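Participant: Dropping the sequence and predicted coords here.
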Amino acid sequence: MRYLPSSPVEDRALLDTIGVPNAEALLAGIPEPLRLRRELDLPPTGSEQEVFGQMLDLANTNTRFCAQFLGAGAYDHYVPSAIDALCSRQEWFTAYTPYQPEISQGTLQHIFEYQTLICDLTGLEVTNASLYDGGTSCVEAALMAVRVQKKRHTVLVSRGLHPLYRQVLETNFAPHDGLKLVEVGLKDGVTDMADLQAKLNDDVAAVMVGYPNFLGAAEDLTALAGPIHAAGALLVSVTQEAFAFGWFEAPGKAGADMACGEAMSLGNKPNFGGPFLGFLAVKDAHKREIPGRVVGQTKDLEGRTGYVLTLTAREQHIRRDKATSNICSNQGLVALRANIFMQLAGPEGLRGLAEQNAAKAQYLRARLLELPDMEAVPEVPFFNEFVLRYKGDYAALQEACLKEKMLPGLDLGRFYPEYKGCILWCATELHTRQTIESLVEILARVPATV
């Protein structure tokens, strides 16, 4: 059933029960100037079939891309149909807020499994039940680093971090009294080691570095960890494409003290920009400062395995002024899908998918560089995204691609003035050789620069 019908008699009974004369009285809290004093401009009443047809017509006005070469934080991957089937099972239809473990074992178990898998991917010991998105996870990691480091108040942020994540940090971290956010520049597409060392001091609590960074480049966490740890700071890796964990060394094993970022790629579609799935994993020594919920495994009085919220009391989510964090929820459904995806894929499956992404990106880059208007920038190791300089008109390139229902890469000049004229291209396992060749043919027809 798509709606819950009620008769006039039932409506009247509801209003009488709560003690109001009519439905309009429920709007008393809304200021008069803000109220709409007319009927909604909706089509005439129709049957369910007619309304469904109208909604389908509206949906068909959206552009359905046959291929997307745009990544930049939201990636199009194949999602097995088994995920839709499994995540709709009744075991997960328990209380939204799992404070009562006796009625929430399904929800608590899948969160515990999700946490276990994120720890496996990141090489760290403790993770939480998920956060809203990658940007939110960056804020929580930065605030947590300051709490852990106590008398340190500065967080260094690599310019290679996702620009939108940096904006979220500027909005939600920097305004706190006494806290400072300082940018570290790039050199040849990766964090500038000289600039980093120049800005490391006794007030730096942590350094946040993309892994891979927004330009697709693979940062050398091991090399960065040396001077960062020598200065007494923490290294925080930020991953916006979770498939990279199947290709790169786990950040915890490469020197990172915390790992955060976006895990939407695991079993979820980008849709129209969400929902997303922020993750945050830390070393065991820092677990008492981790924000949000953490699910633990235990035994009941009869020795049976059970799952409960642990480390933080319920009051943490109610007394906002006393809370470690005001993040008091988690992306339950999105995390469930990620859990199912990781268990279906397994370590070998995720590694195989990552290899496909890397191979497709290498092939795409090689074919694009055969075009006269494409130029290489300083080459660094990358995963499934890379930067090329385009000597032509990006607007013309974009128009040509959209006409063929293809979404081209990102114009980097929007976020990085120093990369004006450059395009960030992305390839995933969904890009076949035929799709890549079609893109090359389209771009070859774009008028060359004069």
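Facilitator: Yep, it's here. What you see is a predicted model; the values in this text were computed from it and never measured.
Participant: Could you use CA atoms for every contact and neighbour count after this?
Facilitator: Fine.
Participant: Next, the contact list for Phe173, please.
Facilitator: Taking C-alpha atoms under 8 Å, 6 or more residues apart in numbering, we find Phe173 in contact with Val139, Ala142, Leu143, Leu179, Leu181.
Participant: For the host helix or strand of Met208, name the packing helices and strands.
Facilitator: For Met208, the element it lies in under DSSP states H and E is strand 204-210. For strand 204-210, the packing partners by 3 or more C-alpha pairs under 8 Å, 6 or more residues apart in numbering; DSSP states H and E come out as helix 134-149, strand 154-158, strand 234-239.
Participant: Comparison target, given below:
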Amino acid sequence: MLKREKSNALFERAKKYIPGGVNSPVRAFRAVGGDPIFIKSAKGAYLYDEDGNSYIDMINSWGPMILGHAPEVVQKAVMDAVPHSMSYGAPSAKEAEMAELIVSMVPSVEKVRMVNSGTEATMSAIRLARGFTGRNKMIKFEGCYHGHGDSFLIAAGSGVMTLGTPDSPGVTQGVANDTLTAPYNNLEAVQQLVDTNKGQIAAIILEPVVGNMGCVLPKPGFLQGLRSICDAEGIVLIIDEVMTGFRLAKGGAQEVFGVKADITTMGKIIGGGMPVGAYGGKKEIMDFVSPAGPVYQAGTLSGNPIAMSAGLAMLHYLNDHAESVYGQLNATGNALVTGIQSSLKKHGLNYTINHMGSMYSLFFTSSEVVDFETAKTSDTVLFGKYFRAMLEKGVYLAPSQFESLFLSTALGQKEVEHILQASDASLAEIMK
């Protein structure tokens, strides 16, 4: 059994002063049972907790640690930047360099605005789409998470034609009325919403590969179909690449699938682990952002010099070593998925694995998982048992069935073998 004394004591202490004892809900382990572990440090492929236990990290801070924890190239950039001050609140050369680099790497982006988080990026993108089009409504997809902005915390009604209802106290019905929800991978449902709300929809926003109902891939033609609908109806297509940007390819999911957004939201990797986000797109749309245009958005810490230094080091590395980085990530993902599938078959378990590059999810269901409804057919109790068994064997999975895993280049052959052995043993245990 893992030692837990210090983590347990810290959790009890944190609960006195932090809501639920954590600063983001999924960290509480409520979806998988037990209490969270408190991390003391991380390096390469490993996390180290306050009790001295080590774990192979399979979520990598929910995506940004694509080179593993504390890579030297990013560490050096941060250490070199620190003596020059933590924040300026004024323009710096690094902001311009970052913008130029992003534009060179993402085909659909002509101008970009830096912010401080993925949530800020998506909130700003929706406001910009509304300001640019003069329309109020938006379409999002069930199970796609775009941060905790009010417009995104909406659950679907009983059918795809129903207006949304607030999914969190504090979200007003007025906001919900402007948010239309459709099943992911369902172009017909989107077209029905567009036809019913003719000339009222400002934007369609989606994750191109979903990471927040587990990893769910777009069906062939889905993204292209959305692009066609948006072109025909004057709707702004927002592709949320906070998770997939610079992870699936140096040009993100848009490079992989050959589709271009009007606005792209980014985060995670572009800060090299520091808090950062960005949104960018067509020049004529981005020039609606203040001070060039009338849509107001600001932030004292936007373009923070430490975050820019970390992000520049990360993106330059990915850009310069794209073939080796993405080749290794794809190979690691293929090896893990193939090995885990073999064990699942051996133990006679119902399962579906969705996988693309360095993202994958294991669902304990025999159903094909293509949207939120099919994702919810997964046996979450069984997943909780699997999570706890893997944790005991030194493998840190996402503490929720409905979160993708994110791999890093720090995972070598030794780590892959350990993960596969731990998975096989864990599956055997939960079948007893």
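Facilitator: Thanks, I have it. All figures in this text were calculated on a predicted structure; none of them were measured in a lab.
Participant: what's the TM-score for these two chains?
Facilitator: Overlay of the two chains. TM-score (TM-score structural alignment, normalised by the length of the second structure): 0.67; 337 aligned residues with a C-alpha RMSD of 3.5 Å.
Participant: Which two among the contacts of Phe173 of the first structure are spaced furthest apart?
Facilitator: For the contacts of Phe173 of the first structure, the maximum inter-member distance is 12.1 Å, found between Val139 and Leu179 (C-alpha to C-alpha).
Participant: quick one: which of the two has more around it?
Facilitator: Ranked by neighbour count (other C-alpha atoms under 10 Å), Val139 of the first structure and Leu179 place Val139 first, with 21 against 16.
Participant: what residues are up against the equivalent of the more buried one over in the second structure?
Facilitator: Using TM-score structural alignment, the partner of Val139 of the first structure in the second structure is Met123. Met123 of the second structure makes contact with Gly149, Ser151 under the criterion C-alpha under 8 Å, 6+ apart.
Participant: what ranges do the strands span in the stretch 101-250 of the first structure?
Facilitator: Secondary structure of the stretch 101-250 of the first structure (DSSP state E, counting those that start in this stretch): strands located at 126-127, 154-158, 180-184, 186-187, 190-191, 204-210, 234-239.
Participant: rewinding a little: from the contacts of Phe173 of the first structure, pick the one nearest Asp57 of the first structure.
Facilitator: Using C-alpha to C-alpha, the contacts of Phe173 of the first structure come closest to Asp57 of the first structure at Val139, 40.6 Å.
Participant: measure that closest one to Phe248 of the first structure for me?
Facilitator: From Val139 of the first structure over to Phe248 of the first structure the distance is 24 Å, taken as C-alpha to C-alpha, to the nearest Å.
Participant: Pro378 of the first structure now?
Facilitator: 21 Å.
Participant: Looking at the two, which is more packed in?
Facilitator: Phe248 (17 against 10).
Participant: Can you tell me the SS state at the closest residue to Arg288 of the first structure other than its chain neighbours?
Facilitator: In space, and not counting its chain neighbours, Arg288 of the first structure is closest to Leu311: 6.8 Å by C-alpha to C-alpha, 6 or more residues apart in numbering. Look at Leu311 of the first structure: counting by DSSP: H, G, I helix; E, B strand; the rest coil, its state is coil.
Participant: can you tell me how far Leu311 of the first structure sits from Lys283 of the first structure?
Facilitator: For Leu311 of the first structure, the distance to Lys283 of the first structure - C-alpha to C-alpha - is 15 Å.
Participant: Same drill for those two, tell me which one is more crowded.
Facilitator: Neighbours per residue (other C-alpha under 10 Å) separate Leu311 of the first structure from Lys283, with Lys283 holding more: 18 against 15.
Participant: In this structure the more buried one contacts Ala256, no?
Facilitator: No. Using C-alpha atoms under 8 Å, Lys283 of the first structure is not in contact with Ala256, being 9.0 Å away.
Participant: quick one: what's aligned to Glu373 of the second structure in the first structure?
Facilitator: Under the alignment by TM-score structural alignment, Glu373 of the second structure pairs with no residue in the first structure.
Participant: where does Glu373 of the second structure fall, helix, sheet strand or coil?
Facilitator: helix.
Participant: count of residues packed around it?
Facilitator: 14.
Participant: what do you get for Ala90 of the second structure?
Facilitator: 11.
Participant: Show the contacting residues for it.
Facilitator: Per C-alpha under 8 Å, 6+ apart, neighbours of Ala90 of the second structure: none.
Participant: name the element it belongs to?
Facilitator: If you go by DSSP H and E, Ala90 of the second structure is not part of any helix or strand.
Participant: Can you tell me how far it is from Gly143 of the second structure?
Facilitator: According to C-alpha to C-alpha, Ala90 of the second structure stands 38 Å off from Gly143 of the second structure.
Participant: picking up where we left off before, so which of the helices and strands packed on strand 204-210 of the first structure is the most surrounded?
Facilitator: Mean neighbours per residue, mean count of other C-alpha atoms under 10 Å, is largest over these for strand 234-239, with a mean of 29.
Participant: quick one on the thing from earlier: using JSON lines, lay out the helices and strands packed on strand 204-210 of the first structure together with distance to Asp411 of the first structure.
Facilitator: JSON lines is the format used below for these (distance: least, C-alpha to C-alpha, whole Å):
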{"stretch": "helix 134-149", "distance to Asp411 of the first structure": "21"}
{"stretch": "strand 154-158", "distance to Asp411 of the first structure": "20"}
{"stretch": "strand 234-239", "distance to Asp411 of the first structure": "21"}
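Participant: hmm, who's touching stretch 214-225 of the second structure?
Facilitator: In contact with stretch 214-225 of the second structure (C-alpha under 8 Å, 6+ apart) are residues 184-187, 208-210, 257, 259, 354-356, 359-361, 363, 369-371, 375, 401-405.
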